[in-house]
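*Asks:* can't give you the sequence, but here's the structure:
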């Protein structure tokens, strides 16, 4: 596996879509949607880590909103398995079990193989993939600049946008959910980011698909997902994030 150490440059950034902006039927213009989206993005950007406690009073202060709004947003996040609501304890960012981790990666292998198969049969494949090639180039730029948040966002967005190319909204929504849960799984295992050269793997998948090599494209995707799953080490970050700090980074 090729390893490239990103340059340290905190001031350099690239344009990357927030995870919540990829949601179908984005409702960030509502109060509940606004709170949902900002918590969701903080989790996806790994500013809020698995196990972090989400205190209602703190979130009300952060978002200048009512407890009813916070509770509705947390309930929606719990429905999407981003947050866990525990009786008499409160809300916590979801932490995966070993079985949930295996199940998520198994489903991703099946779904993403299906996506590639469907795409390979489309007569206008090159036109559909054009934006993805540009996304991979931006992903590489973010990585080399050391723009960690943009790189994480683009790494996930690649898979969501690959599904969106098919034109099936339900499949795209499923892929969005699976990518979100994968991000939490990786954060839970504290995977070292400098080893995840995903842009090379993403580009290989696109090239094989463009050349009509469906079998090789699927093999590249399965290798990519398997590599991601096995890269997670045994250490787990047990330090829950402070919600005040999580929302201090505006992207």
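*Replies:* Great, that's in hand. These numbers were taken from a predicted model, which means no experiment stands behind them.

*Asks:* contacts, neighbours, all on C-alpha from now
*Replies:* OK.

*Asks:* Other residues contacting the lengthiest helix in the chain?
*Replies:* What stands out as the longest helix in the chain, according to DSSP state H, is helix 98-120. Helix 98-120 has contacts (CA atoms under 8 Å, 6 or more residues apart in numbering) with 125, 162-163, 165-166, 175, 178, 181-182, 185, 209, 212, 214, 217-218, 221-222, 225, 229.

*Asks:* So which residues of this structure form strands?
*Replies:* With DSSP state E, the ranges of strands along the chain come out as 53-54, 83-86, 90-93.

*Asks:* mind putting the ones you listed in JSON lines, mean neighbour count and distance to residue 46 included?
*Replies:* Listed next are the strands of the chain as JSON lines, based on neighbours: other CA atoms under 10 Å; distance: least, CA to CA, whole Å:
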{"stretch": "strand 53-54", "mean neighbour count": "22", "distance to residue 46": "14"}
{"stretch": "strand 83-86", "mean neighbour count": "19", "distance to residue 46": "14"}
{"stretch": "strand 90-93", "mean neighbour count": "21", "distance to residue 46": "11"}
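
*Asks:* how about those strands in a markdown table, adding distance to residue 153?
*Replies:* Compiled in a markdown table, those are given as follows (distance: least, CA to CA, whole Å):
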| stretch | distance to residue 153 |
| --- | --- |
| strand 53-54 | 22 |
| strand 83-86 | 19 |
| strand 90-93 | 18 |
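
*Asks:* which residues does the nearest residue to residue 76 once chain neighbours are set aside contact?
*Replies:* Nearest non-adjacent residue to residue 76, counting by CA to CA, 6 or more residues apart in numbering: residue 36, 7.4 Å away. Counting by CA under 8 Å, 6+ apart, residue 36 touches 28, 73, 74, 76, 77.

*Asks:* right, and the third one touches residue 91 too?
*Replies:* Translated: residue 74. Yes. With contacts counted by CA atoms under 8 Å, residue 74 reaches residue 91, the gap being 7.4 Å.

*Asks:* what do these two both touch?
*Replies:* 83, 85.

*Asks:* Which stretches in the stretch 101-250 of the chain count as helices?
*Replies:* Per DSSP state H, counting those that start in this stretch, the stretch 101-250 of the chain carries helices over the ranges 125-145, 148-164, 169-189, 198-210, 214-231, 243-246.

*Asks:* Comparing these, which stretch has the densest surroundings?
*Replies:* helix 148-164 (a mean of 23; mean count of other CA atoms under 10 Å).

*Asks:* want to compare, so here's the second one:
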């Protein structure tokens, strides 16, 4: 059985959307989907960090399910590049290398610029931006209140929700995947306490979009992503324990 611990940054009480909920049709439809979503969210919330070993027997006990179910979820996470499965060693949360880090940020920059061009061409853009402004306000409140989990979730959700405004499901799915990998990169190289106030930059991007200033929005987005890149130094050290990530009482 899974027990939630209040010390885990109020995960149970967080009003922010879980990262696994950001795609259409993402509601778990099977035990494999459920386990996938739980592990995915633990990774995105930085409760389960890069390099953590995902032991099948521990996960079976955590989620009260069969090894076949756990293996199915891990295979799906590996397909999405969030887990690596090594012969005779098991499954581990993906750890980014220098080239992969650069590739992910390059892809983010290109995709964000494409989406900005699509957004400024929308006739009803100001109305579409309204929910994002509320999300940024929630992000600000979470940051100021020290609600780390909600802040991390909302900071990530901003970019996925912005992509969804363009109405292209494939681009939204691509952004979701890139944001997920960016989160892992930041978790590996950075610590949340050193992060800047992302909501300020998000607000600036929304203001420029509302003005249909595509070039200004692109520059603000580039600065936002560059800010993240400049914080990448030595990998963070941590204790990689799936039991702790899911707040299990043994």
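*Replies:* Noted; the coordinates are in hand. Note that this is a predicted model, so its numbers are computed, not measured.

*Asks:* Average offset of the longest helix of structure 1 relative to structure 2?
*Replies:* By mean CA distance after the TM-score superposition for structure 1, the fitted helix 98-120 of structure 1 averages 0.3 Å away from its aligned residues in structure 2.

*Asks:* Can you list the buried residues in that helix?
*Replies:* Of the residues in helix 98-120 of structure 1, 101, 104-105, 108-109, 111-113, 115-117, 119-120 count as buried by neighbour count, 16 or more other CA atoms under 10 Å.

*Asks:* Make a markdown table out of these and add distance to residue 53 of structure 1.
*Replies:* Shown next, in a markdown table, are the buried residues of helix 98-120 of structure 1 (distance: CA to CA, whole Å):
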| residue | distance to residue 53 of structure 1 |
| --- | --- |
| 101 | 21 |
| 104 | 23 |
| 105 | 26 |
| 108 | 28 |
| 109 | 31 |
| 111 | 32 |
| 112 | 33 |
| 113 | 36 |
| 115 | 36 |
| 116 | 38 |
| 117 | 41 |
| 119 | 41 |
| 120 | 44 |
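
*Asks:* biggest separation within those, which pair?
*Replies:* 101 and 120 (28.6 Å; CA to CA).

*Asks:* List the members of the contacts of residue 36 of structure 1 that persist in structure 2.
*Replies:* Compared against structure 2 with both residues aligned by TM-score structural alignment, their matches' CA atoms under 8 Å, these retain 73, 74, 76, 77.

*Asks:* give me the number of residues near the residue mapped onto the last one from structure 2?
*Replies:* Okay, so that is residue 77 of structure 1. Taking TM-score structural alignment, residue 77 of structure 1 has residue 77 as its aligned residue in structure 2. Around residue 77 of structure 2 there are 21 other residues, counting by other CA atoms under 10 Å.

*Asks:* Not counting sequence-adjacent ones, nearest residue to residue 77 of structure 2?
*Replies:* In space, residue 77 of structure 2 is closest to residue 83, 5.4 Å off (CA to CA, 6+ apart).

*Asks:* Contacts only, for the one you found.
*Replies:* 74, 77, 91, 92, 93, 94.

*Asks:* Was I right to think the first one contacts residue 91?
*Replies:* Yes. When contacts are counted by CA under 8 Å, residue 74 of structure 2 is listed as touching residue 91 (7.4 Å).

*Asks:* Compare the strands of structure 1 and give me the one nearest residue 199 of structure 1.
*Replies:* strand 90-93 (27.7 Å).

*Asks:* Give me the mean distance between the closest one and structure 2.
*Replies:* Strand 90-93 of structure 1 versus its aligned partner: 0.2 Å mean (mean CA distance after the TM-score superposition for structure 1).

*Asks:* elements contacting that strand?
*Replies:* strand 53-54, strand 83-86 (3 or more CA pairs under 8 Å, 6 or more residues apart in numbering; DSSP states H and E).

*Asks:* What count of nearby residues applies to the corresponding residue of structure 2 for residue 22 of structure 1?
*Replies:* Using TM-score structural alignment as the criterion, residue 22 of structure 1 maps onto residue 22 of structure 2. Per other CA under 10 Å, the neighbour tally for residue 22 of structure 2 reads 18.

*Asks:* for residue 22 of structure 2, what are its contacts?
*Replies:* Per CA under 8 Å, 6+ apart, neighbours of residue 22 of structure 2: 157, 160, 161, 176.

*Asks:* Quick check: the second one touching residue 177?
*Replies:* No. The pair formed by residue 160 of structure 2 and residue 177 falls short of the contact definition of CA under 8 Å, at 9.3 Å.

*Asks:* if I look at the residue nearest to the spatial centre of structure 2, how far off is residue 61 of structure 2?
*Replies:* Centroid-nearest residue in structure 2: residue 180, 4.0 Å away (criterion: CA atoms, centre = their mean). Distance, residue 180 of structure 2 to residue 61 of structure 2, by CA to CA, to the nearest Å: 26 Å.

*Asks:* now residue 87 of structure 2
*Replies:* 23 Å.

*Asks:* Show me which of these two is the more surrounded one.
*Replies:* residue 61 (15 against 7).

*Asks:* mind checking what that one lines up with in structure 1?
*Replies:* Per TM-score structural alignment, residue 61 of structure 2 is aligned with residue 61.

*Asks:* Run through the residues that contact that match.
*Replies:* Residue 61 of structure 1 neighbours (CA under 8 Å, 6+ apart): none.
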